[in-house]
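Visitor: no FASTA, just this:
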């Protein structure tokens, strides 16, 4: 029997972070450049998150930004990581992503989550009945599937631009609830272990044990997201990581600010990085040289057995971020498994 070595797919989660001294316009240009570089480096997907009312994140109009990225690249898959469905009408989501799927055939992914992606006051401003929609999350996913189905042509309510268009749906999650749902619907599952690692293994076990094959997916497929900051040396990566540490402090204290320039690691920042709350949130934040990050990433892949790795990188300088993703692509090409 012959076997074929395959590279574990690796992808990008882009938060479109706004650095101090820059504008959302600057951020969008850098996001596109990163996507173009990621395409060159062999990344499989470039997913964009949905957040609102945050000065540090510019990916609020996620589907619009997806179109911008897809239009400036050639083959990398572009999608949502994710669309927070309770913020939206399923019909509008189907129309938007059906349009994207027609504009960029075979390249668009629709990742769906149910978190607000913002504070409660803003969530209410987006959609006043969103809490009701949260409980209807499974039904609204099925509605979107129906809108994409050619069988919906006879329905009274149609998303005509979506019917028959190929846009795979992914269930996103940071808890075990989403794992049950993804397994029951027979859909691929992406876990947010880059900021909510607590239930990673419980969620994966639930998904694998409860998975039911569907017309969309015959076998379980999992993606896990981690943070990586890679540089030529451990010391340089540590210095670059101070931007991420200060950003997380802002999140934990409710004082969200623009991404700040890196500084030399101070005793105060080091102490903060060792705080239990910080450690829990960034359990899977790998910082260091290629060899350091390679070792930690290899252990993560071995422990989880996920099918695909997604990488988020909170880095201030664009050239440092591109270099980090280049290093990740190099080390990922060295991880082979046999199928």
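Guide: Now that the structure is in, tell me what you want to look at. Every value quoted in this text rests on a predicted model; they were computed, and no experiment measured them.
Visitor: make it CA atoms for all contacts and neighbour counts henceforth
Guide: Will do.
Visitor: Strands along the stretch 1-150 of the chain, start to end?
Guide: Taking DSSP state E, counting those that start in this stretch as the test, the strands found in the stretch 1-150 of the chain are 5-7, 10-14, 45-48, 77-84, 108-113.
Visitor: To residue 229, which of these lies closest?
Guide: Each of these has some distance to residue 229 by Cα to Cα; the shortest is strand 10-14, at 12.8 Å.
Visitor: structure B:
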């Protein structure tokens, strides 16, 4: 029988126009509770810095906030940007979270700076050398979660001896290969590295070394999914992300997530529309039937073990409805997989 594909949620704790980071963080709790009730496997938040629309910069703090207000869903990072931190500090933070919420914490790590702005990267003390150090830092992080050794001068407390699953986040083949060499699960971000998807996943599977963590490769595919009751409604909701992308394209990034607009294409030039189409080409948008078809294709193309969805939907009720639809799509797809396997 083919295994069912779990579905999970990635959240940027988006700050809506007219609201504050406090609103966004409390809304993340609401969405996590909704995801838990709908049977999603994980709820991850992402480390971004200097982005006026994102409230999850202090990722470990946000994870604790969400884990403390949910009961069963796994909560984690998608991810912590390792070049911004020392492995010891991350081991202590996530060791603390695992101690408080045992069996529910995931640690996804990436090698980016968590910002598209050079000035922010400088303030973070994030350097090219720090990114190059990622493979060594990743191994050091693993070692800090192992059982403490007598006389060992450095020990993560809490952290040492705790089972905190480490995931490698990737949008390119480089990080995917690092995960493969260490036998760790891979989370690939199609919303960042759409063109590298197939190459990175192939490199991960080809180079995978079985470990105490995994005996076979495990690939989670993450991407933007906007589901609504009709295609027109979904396209309308998707215009909030399009406005964010347009602001970045024009060099005038938006301060907050804007409400959706009708006829978004009338706001752009032909050249901008073409460039935006490339930027969001991996996004899945549509009615329940369309989303199911597109997610089925994505799973088939990548042989994904798990799917993680991200949305930029402004309206909270519409965001919940999108999760409801995706949950039903998950159940339908898994029922089909089970029927085919019989």
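Guide: The structure has been received and is ready for your questions. The model shown is predicted, which means the values in this text are computed figures rather than measured ones.
Visitor: Let's have the strands of the stretch 1-150 of the first structure in CSV, adding distance to residue 274 of the first structure and mean neighbour count.
Guide: Below are those laid out as CSV (distance: least, Cα to Cα, whole Å; neighbours: other Cα atoms under 10 Å):
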stretch, distance to residue 274 of the first structure, mean neighbour count
strand 5-7, 34, 12
strand 10-14, 25, 24
strand 45-48, 29, 27
strand 77-84, 28, 27
strand 108-113, 30, 25
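Visitor: Residue in the second structure paired with residue 114 of the first structure?
Guide: Using TM-score structural alignment, the partner of residue 114 of the first structure in the second structure is residue 111.
Visitor: Hmm, that match is touching residue 79, no?
Guide: No. Using Cα atoms under 8 Å as the test, residue 111 of the second structure is too far from residue 79 to be in contact (9.5 Å).
Visitor: which residues are in contact with both of these two?
Guide: By Cα atoms under 8 Å, 6 or more residues apart in numbering, residue 111 of the second structure and residue 79 have no common neighbours.
Visitor: quick one on the thing from earlier: closest one to residue 169 of the first structure among the strands of the stretch 1-150 of the first structure?
Guide: Proximity to residue 169 of the first structure (Cα to Cα) singles out strand 108-113 among the strands of the stretch 1-150 of the first structure, at 4.8 Å.
Visitor: Run the angle between the closest one and strand 77-84 for me.
Guide: 20 degrees (axes from the mean of the first three to the mean of the last three Cα atoms, to 10 degrees).
Visitor: what sits up against strand 108-113 of the first structure?
Guide: Counting by Cα under 8 Å, 6+ apart, 77-85, 97, 100-101, 167-173 sit against strand 108-113 of the first structure.
Visitor: Check stretch 312-320 of the first structure too.
Guide: Outside stretch 312-320 of the first structure, the residues that touch it by Cα under 8 Å, 6+ apart are 12-15, 17, 19, 30, 194, 225-229, 231, 240-241, 243-244, 259-262, 321, 324.
Visitor: Which part of the second structure matches it?
Guide: Aligning stretch 312-320 of the first structure against the second structure (TM-score structural alignment) gives residues 310-318.
Visitor: go on, stretch 212-227 of the first structure?
Guide: Using TM-score structural alignment, stretch 212-227 of the first structure pairs with 209-224 in the second structure.
Visitor: Tell me how many other residues crowd residue 118 of the second structure.
Guide: The tally of other residues near residue 118 of the second structure (other Cα atoms under 10 Å) stands at 12.
Visitor: same check, this time on residue 114 of the second structure
Guide: 24.
Visitor: and the longest helix anywhere in the first structure, which residues are buried?
Guide: Longest helix in the first structure by number of residues (criterion: DSSP state H): helix 24-41. For helix 24-41 of the first structure, a neighbour-count test (16 or more other Cα atoms under 10 Å) marks 24, 27-28, 30-39, 41 as buried.
Visitor: now the angle from that helix to strand 10-14?
Guide: Counting by the same axes, to 10 degrees, helix 24-41 of the first structure lies at 180 degrees to strand 10-14.
Visitor: Run through who's touching helix 24-41 of the first structure.
Guide: 12, 14, 16-19, 46, 58, 65, 68-69, 72-73, 75-76, 318, 322, 325-326, 329.
Visitor: Compute the distance between the counterpart of residue 327 of the second structure in the first structure and residue 176 of the first structure, please.
Guide: Structural alignment (TM-score structural alignment) places residue 327 of the second structure against residue 329 in the first structure. From residue 329 of the first structure across to residue 176 of the first structure, the span is 30 Å (Cα to Cα, to the nearest Å).
Visitor: Likewise for residue 90 of the first structure?
Guide: Taking Cα to Cα, one finds residue 90 of the first structure at 23 Å from residue 176 of the first structure.
Visitor: Same question for residue 288 of the first structure.
Guide: 31 Å.
Visitor: who has more neighbours, the two?
Guide: Taking neighbours as other Cα under 10 Å, residue 288 of the first structure and residue 176 compare with residue 288 leading, 25 against 19.
Visitor: ok, now which ones touch the more buried one?
Guide: Counting by Cα under 8 Å, 6+ apart, residue 288 of the first structure has contacts 229, 230, 231, 232, 233, 234, 235, 236, 237, 238.
Visitor: now residue 57 of the first structure
Guide: 15, 16, 17, 18, 51.
Visitor: Please compute how far the longest helix along the second structure lies from its chain's middle.
Guide: For the second structure, the helix with the greatest residue count under DSSP H is helix 316-341. Relative to the centre of its chain, helix 316-341 of the second structure is centred 18 Å away, using Cα atoms, centre = their mean, to the nearest Å.
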